[in-house]
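In: pasting the structure only:
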């Protein structure tokens, strides 16, 4: 018997999948429990249409993420911070700071998607990885520069 799963069923499949099960298992357990429904031709067609639409949307998001990744890799972002002796920072540059600088340039990234071992504590150029989509990452070129004295008083 062919059924369409409404929810994930362990060792059987995910919600929306069309699976073949024994008649008794489908009729006496899965359907009465609300875990599945009978797979008619119309419902199978609906499921396949939804899957194709979902795949198209996913591919569009992947292409948009790839375009953003290419643009991000071409730019260098600059953060001005207070610095002391030997190019050491007062404090550090966090993912939140990076997110804000990138957002000012018109890119929408989430700070949780920025991969950093630890916060940046030195002046200079740094390259960071940002995960934009499942398999799309971008390199962000970040230059940490000392803040000018007149900027500090503002």
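Out: It's in. Source: prediction; values computed, not measured. Residues are numbered from 1 along each chain as shown.
In: every contact and neighbour count from this point should use C-alpha atoms.
Out: Will do.
In: okay, helices next: where are they in this protein?
Out: 23-25, 41-74, 95-104, 149-152 (DSSP state H).
In: got the contact list for the shortest one?
Out: So that's helix 23-25. Contacts with helix 23-25, where a contact means C-alpha atoms under 8 Å, 6 or more residues apart in numbering, come from residue 1.
In: looking at the helices of the chain, which is buried most?
Out: Between these, helix 95-104 has the highest mean count of neighbours, a mean of 16, where neighbours are mean count of other C-alpha atoms under 10 Å.
In: check it against this one:
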């Protein structure tokens, strides 16, 4: 019997998937507990519609991420910091500081968790920073730490 799962079932599959199970298992376990519905035309059509919608949303997110990466690529972000003698900063420049400066410069929010720093920025100068906008979509920019 073909069923469409309404919830994740450990031994069968994930929610909104179409599976072939034995008749007894479907009638005695899955259907009474509300874990699945019989795969009639309406249920199969609903699964296909949800799959198409999720593909469309993923494509939109990817396009938005690529547009943001294009905006961020090659940007030069200047961050002002205080330092003591010898050019060593009081504290360090963090991904939070870089994200705030990028958000202000580009006009779109940039998550601080997506900024990859090679190490702590504790001196004045220019640093290459990578921003992982989306899986497999990255942008490289330069951070200038100034007095």
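Out: Arrived safely, thanks for sending. Since the model is a prediction, treat every value here as computed from it, not as a measurement.
In: now the TM-score, please.
Out: Laid over one another, the chains give 0.91 as their TM-score (TM-score structural alignment, normalised by the length of the second structure), with 146 aligned residues with a C-alpha RMSD of 1.4 Å.
In: picking up where we left off before, which among the helices of the first structure is found nearest to residue 87 of the first structure?
Out: Among the helices of the first structure, helix 149-152 comes nearest to residue 87 of the first structure, with 15.0 Å by C-alpha to C-alpha.
In: what stretch of the second structure does the closest one fall on?
Out: Helix 149-152 of the first structure corresponds to no residue of the second structure when matched by TM-score structural alignment.
In: mind putting the helices of the first structure into a markdown table with distance to residue 133 of the first structure?
Out: Formatted as a markdown table, those follow (distance: least, C-alpha to C-alpha, whole Å):
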| stretch | distance to residue 133 of the first structure |
| --- | --- |
| helix 23-25 | 39 |
| helix 41-74 | 6 |
| helix 95-104 | 16 |
| helix 149-152 | 37 |
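In: of all these, which one is nearest residue 5 of the first structure?
Out: helix 41-74 (10.6 Å).
In: that closest one vs helix 95-104, what angle?
Out: Counting by axes from the mean of the first three to the mean of the last three C-alpha atoms, to 10 degrees, helix 41-74 of the first structure lies at 90 degrees to helix 95-104.
In: find me the equivalent region of helix 41-74 of the first structure in the second structure.
Out: Counting by TM-score structural alignment, helix 41-74 of the first structure sits on residues 41-74 of the second structure.
In: so how far is the first residue of stretch 6-14 of the first structure from its last?
Out: End-to-end span of stretch 6-14 of the first structure (C-alpha to C-alpha, to the nearest Å): 8 Å.
In: which parts of that stretch are buried?
Out: residue 6 (16 or more other C-alpha atoms under 10 Å).
In: then stretch 17-37 of the second structure?
Out: Neighbour-count burial for stretch 17-37 of the second structure [16+ other C-alpha under 10 Å]: 17-19, 26-27, 30-31, 35-37.
In: nearest to residue 67 of the second structure, of those residues?
Out: Checking these against residue 67 of the second structure with C-alpha to C-alpha, the nearest one is residue 17 at 32.3 Å.
In: quick check: that closest one touching residue 46?
Out: No. Using C-alpha atoms under 8 Å, residue 17 of the second structure makes no contact with residue 46, being 10.6 Å away.
In: among the buried residues of stretch 17-37 of the second structure, which ones are in strands?
Out: Using DSSP state E, the subset of these located in strands is 18-19, 36-37.
In: save the residues you listed as a markdown table, and put in distance to residue 136 of the second structure too.
Out: As requested, these are arranged in a markdown table below (distance: C-alpha to C-alpha, whole Å):
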| residue | distance to residue 136 of the second structure |
| --- | --- |
| 18 | 30 |
| 19 | 31 |
| 36 | 35 |
| 37 | 37 |
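In: those residues: which two are farthest apart?
Out: Of all the pairs that these form, the one spanning the most space (C-alpha to C-alpha) is 19 and 37, at 10.6 Å.
In: much appreciated, bye for now.
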